[in-house]
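**Q** sequence below, structure please.
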Amino acid sequence: MLLVAAFALLQWGWSAARGTWVERLVVHEATVTSAAAFVRLLTPEIPAKAVGSSIKAPGGGLNILNGCEGTEVMFLLVAAFAAVRMPWRHRLAGLGLGIAVVFLINQARILALFYCHRADRQLFDTLHTAVLPAVLVALTAAYFYAVLHHAQRRMA
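**A** The predicted structure is shown next:
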């Protein structure tokens, strides 16, 4: 029940933040600006730039809509750490690192979608709607399991 309640509370808070500086900070600044910088780093010949919630680039860009920023998976991770029994020190360390892990996995997902959108729209649709969301959740679950397993070994 704690997991469901924590997740619902976080989702409610996020929906209440829609259109505010909080959403702009998470979507525009953290997610889109970082993704555009990664594109420029990986492919300097593509002058990608962050414009609001979009990555703009000659040859095609990408819109980062609500749900694409990875917050739902982060909220699941936060709710899981809130519901599990483990010492606070392990919980906070695991959660802090986990949020960074989810952010980086989501950035990798956005980059894959950016390049795929430019090359193969049909593959983009498959990756966007089915494959990459499942990969994001599975990798996050694997991370949580690893932290939980490590904490249980340390407590034993």
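
**Q** could you use CA atoms for every contact and neighbour count after this?
**A** Noted.

**Q** hey, where'd the helices end up in this protein?
**A** 2-16, 21-23, 34-42, 71-83, 88-119, 121-126, 132-155 (DSSP state H).

**Q** would you mind finding the most buried of the ones you listed?
**A** helix 71-83 (a mean of 20; mean count of other CA atoms under 10 Å).

**Q** and it, what does it pack against?
**A** In terms of contacts (3 or more CA pairs under 8 Å, 6 or more residues apart in numbering; DSSP states H and E), helix 71-83 is packed against helix 2-16, helix 88-119, helix 132-155.

**Q** would you mind pulling up the elements that the longest one packs against?
**A** This points to helix 88-119. By 3+ CA pairs under 8 Å, 6+ apart, helix 88-119 packs against helix 34-42, strand 62-63, helix 71-83, helix 121-126, helix 132-155.

**Q** and what of the shortest one?
**A** Taking 3+ CA pairs under 8 Å, 6+ apart as contact, the helices and strands that helix 2-16 lies on are helix 71-83.

**Q** to compare with the earlier structure, here is another sequence to fold:
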Amino acid sequence: MSLLKVSDIGVRYSRLTAVRNVSFTLEEGEVLFITGPNGAGKSSLLRAIAGVTPPAGGRIDFAGRDITGLVPETIARLGLSMVPEGRDVFASLTIEENLMVGTGMHSGENGWRARAAAELETVYATFPILKERRHSQAGLLSGGNSRCW
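**A** From the prediction side, this is the model:
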């Protein structure tokens, strides 16, 4: 069973198509980087997966469950959330505090502190610059730095 399966997802803003028929499968332990120029639909795709923006079509499965169209809070409680970027970060919080916001969704689960610490270490291993700057205010990051997480 795939951890995340995105099938033919589309995102539209009125008449503008931001994402068209994107599909991929992500197995547990895999890392997927989504790159592209400004306006390519990267954030729109991630916002659809996290439930922030409703998809215009397609299906999203997480851990064997259809999460298409669920609200972000429900999706986050399942263990999938999106760390905001740019102007959407909590500017007065540190980088680490911003990263920890999503882990609070697991606070009712047994062992959530250990799980949150492990998730944070995974982020730091992937983006070492964030570990170096973890005590800095997130609002002071440049646009390029805030987009790396």
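
**Q** give me the TM-score for this pair.
**A** In this superposition the chains share a TM-score of 0.28, using TM-score structural alignment, normalised by the length of the second structure; 76 aligned residues with a CA RMSD of 5.3 Å.

**Q** with distance to Asn63 of the first structure added, can I get the helices of the first structure in CSV?
**A** Formatted as CSV, the helices of the first structure follow (distance: least, CA to CA, whole Å):
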stretch, distance to Asn63 of the first structure
helix 2-16, 19
helix 21-23, 15
helix 34-42, 11
helix 71-83, 16
helix 88-119, 9
helix 121-126, 13
helix 132-155, 16
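
**Q** and of those, who's closest to Lys56 of the first structure?
**A** With CA to CA as the measure, helix 34-42 is the member of those nearest Lys56 of the first structure (8.2 Å).

**Q** run the angle between the closest one and helix 88-119 for me.
**A** Interaxial angle, helix 34-42 of the first structure versus helix 88-119 (axes from the mean of the first three to the mean of the last three CA atoms, to 10 degrees): 60 degrees.

**Q** elements contacting helix 34-42 of the first structure?
**A** By 3+ CA pairs under 8 Å, 6+ apart, helix 34-42 of the first structure packs against strand 49-51, helix 88-119.

**Q** before we move on, which element is Ala114 of the second structure in?
**A** helix 112-126 (DSSP states H and E).

**Q** now Phe24 of the second structure
**A** strand 16-26.

**Q** list the buried residues in that strand.
**A** Ala18, Val19, Arg20 (16 or more other CA atoms under 10 Å).

**Q** any idea how far Val6 of the second structure is from Arg12 of the second structure?
**A** Counting by CA to CA, to the nearest Å, the gap from Arg12 of the second structure to Val6 of the second structure is 16 Å.

**Q** the more surrounded of the two?
**A** Val6 (19 against 16; other CA atoms under 10 Å).

**Q** I'd say that one and Val22 touch.
**A** Yes - counting by CA atoms under 8 Å, Val22 is a contact partner of Val6 of the second structure at 7.1 Å.
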